[in-house]
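Asker: Mind folding the following:
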Amino acid sequence: MGRMLDKTVSSIDDAVADIHDGASIAVGGFGLVGIPARLIEALRAQGAKDLTVISNNLGTDGFGLGLLLEDKKISRSIGSYIGSNKEYARQYLSGELTVEFTPQGTLAERLRAGGNGIPAFYTKAGVGTQLAEGGLPARYHEDGTVAEFSRPKETRVFNDELFVLEEGIRADFGLVHAHKADRYGNLIFRKTARNFNPDVAMSGKVTIVQAEHLVDEIDADEAHLPGIFVDRIVVVGEQETGIENRTITEKEA
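Answerer: Just a heads-up that it's a prediction; the model follows:
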């Protein structure tokens, strides 16, 4: 019985081998903190393309999900923040990438809701803006004109206040970074690296975890995420967090 519940895989390449062209993939992390960098690198080598990626941002130029952007593997992005990723902005404005902007809190709840079988929910975030009313550029033509606008969303009044309907997200795959995992899939995240990772784990129909450490068992009262949401675990060892913007202040003479 113990081996049947063992969710570890020996190879990071095997962990992502069945991610197919056109798949939707939810990816944990915020900026460069808590991103499943090794899984992203393995997916890049695997070669799946035409991907829909659901993530707060798409890494930076040359790091994290920015690598998949460089290789033109992402066709649609659902996220909150372009940030300082110049290639992300370039592909969006040149018509190579479709972008669906979503407020950060709404994105987290859409992922969590999808993983918990909740098809949609109402929120005040975005009420009175183009997010709810439609008209945000989702895709451009090469000449800079808009090829596709976002559509209006359903709204409803509760207790004399207007709310907008947001749909839950159920991704084909979820890619997650964890500090510790046991063989049953129970996870512990380290400090702010928890960020979107638990919600991504819930959202994925197949959730793949890169863990820094594997332990025999995590007590149920200590687990940040129960193993029911995890399908595969690969151990990658300690991971360093990249620096998104390095600022150096010169010392006064």
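Asker: Please make it C-alpha for all contacts and neighbour counts, starting now.
Answerer: OK.
Asker: Residue 95 - nearest residue in space that isn't next to it in sequence?
Answerer: residue 140 (4.4 Å; CA to CA, 6 or more residues apart in numbering).
Asker: who's in contact with residue 83?
Answerer: By CA atoms under 8 Å, 6 or more residues apart in numbering, the contact list for residue 83 reads 57, 60.
Asker: how would you label it: helix, strand or coil?
Answerer: Following DSSP: H, G, I helix; E, B strand; the rest coil, residue 83 is assigned to coil.
Asker: how much space between it and residue 89?
Answerer: For residue 83, the distance to residue 89 equals 9 Å [CA to CA, to the nearest Å].
Asker: here's the other one to compare against:
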Amino acid sequence: MKTIAASYAEAIADIQDGATLMVGGFGLVGIPENLIMALAEKGVKDLTIISNNCGVDDFGLGLLLRNKQIRTIIASYVGENKEFERQALTGEIEVRLTPQGTLAEKIRAGGAGIPAFYTPAGVGTTIAENRETRVFQGKEYLLEESLTADYSLILAAKADRMGNLVYSKTAMNFNPIMAAAGKVTIAEVGEIVEVGELRPETIQTPGIYVQRLIIGKQAKRIEKRTVRA
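Answerer: This is a model prediction of the structure:
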């Protein structure tokens, strides 16, 4: 049975300054928002964050950015966040922009124990400058190293007490691959059920990848609300 933390503060208690964290989500969909808020309250700093993006100015990873807790971010998208733009332009934060598909594969490969792979994405651009390339079947490919993290913070809709996870719709995004690529995976979930209640064919992350669970309610904010005139 997996550890079920009594509070979000307890769930992230061993995360220290300088840690590398993978954080699930796409925009604000599927982010472990309460774990992020607990990190903001704890005040850990010099973090390396691996995530698709960095939230918005006042929510999600934007909270850590505002508190200047992030030293480096590896991401594919930096829009919707003015503070992110400001810190990147002033050199207050190191940003490693990565094509979205490449980022996903770097994480997936890390979880699978694959140290590196070749991809056509980025060939002939500044991304490939001073990087190793190789030609396969007449086409040039760029070598990319995989990614792992000290901790993966993810969101799932439901878990059982052995840590098996089920996600809700598009909240799957980066969460399943990050669950496999973290040395310690902490899952924020909406519900925990008894072992056997999840049908085996519905399980999307096996419990072997999950070390810690925390149950709670998410605000599930809308990133950009659009209404008719």
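Asker: TM-score for these two?
Answerer: The TM-score (TM-score structural alignment, normalised by the length of the second structure) is 0.96; 227 aligned residues with a CA RMSD of 1.0 Å.
Asker: what's the burial count for the residue nearest to residue 95 of the first structure?
Answerer: 21 (other CA atoms under 10 Å).
Asker: Test my guess that it contacts residue 148.
Answerer: Yes: with contacts counted by CA atoms under 8 Å, residue 140 of the first structure reaches residue 148, the gap being 6.7 Å.
Asker: Which residues belonging to the helix with the most length in the second structure are considered buried?
Answerer: Longest helix of the second structure, by residue count under DSSP state H: helix 100-112. For helix 100-112 of the second structure, the neighbour count (16 or more other CA atoms under 10 Å) marks 102-111 as buried.
Asker: would you turn those into JSON lines with distance to residue 12 of the second structure?
Answerer: JSON lines is the format used below for these (distance: CA to CA, whole Å):
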{"residue": "102", "distance to residue 12 of the second structure": "28"}
{"residue": "103", "distance to residue 12 of the second structure": "25"}
{"residue": "104", "distance to residue 12 of the second structure": "24"}
{"residue": "105", "distance to residue 12 of the second structure": "26"}
{"residue": "106", "distance to residue 12 of the second structure": "25"}
{"residue": "107", "distance to residue 12 of the second structure": "21"}
{"residue": "108", "distance to residue 12 of the second structure": "23"}
{"residue": "109", "distance to residue 12 of the second structure": "25"}
{"residue": "110", "distance to residue 12 of the second structure": "22"}
{"residue": "111", "distance to residue 12 of the second structure": "21"}
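Asker: Show the residue spans covered by the strands in the second structure.
Answerer: Taking DSSP state E, the strands of the second structure run over residues 3-4, 20-23, 47-50, 70-75, 94-97, 116-119, 133-136, 139-145, 149-156, 158-160, 165-166, 182-189, 192-193, 212-215.
Asker: can you list the ones you listed in JSON lines and add distance to residue 173 of the second structure?
Answerer: Below are the strands of the second structure laid out as JSON lines (distance: least, CA to CA, whole Å):
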{"stretch": "strand 3-4", "distance to residue 173 of the second structure": "24"}
{"stretch": "strand 20-23", "distance to residue 173 of the second structure": "11"}
{"stretch": "strand 47-50", "distance to residue 173 of the second structure": "14"}
{"stretch": "strand 70-75", "distance to residue 173 of the second structure": "14"}
{"stretch": "strand 94-97", "distance to residue 173 of the second structure": "18"}
{"stretch": "strand 116-119", "distance to residue 173 of the second structure": "21"}
{"stretch": "strand 133-136", "distance to residue 173 of the second structure": "29"}
{"stretch": "strand 139-145", "distance to residue 173 of the second structure": "21"}
{"stretch": "strand 149-156", "distance to residue 173 of the second structure": "10"}
{"stretch": "strand 158-160", "distance to residue 173 of the second structure": "16"}
{"stretch": "strand 165-166", "distance to residue 173 of the second structure": "12"}
{"stretch": "strand 182-189", "distance to residue 173 of the second structure": "14"}
{"stretch": "strand 192-193", "distance to residue 173 of the second structure": "21"}
{"stretch": "strand 212-215", "distance to residue 173 of the second structure": "19"}
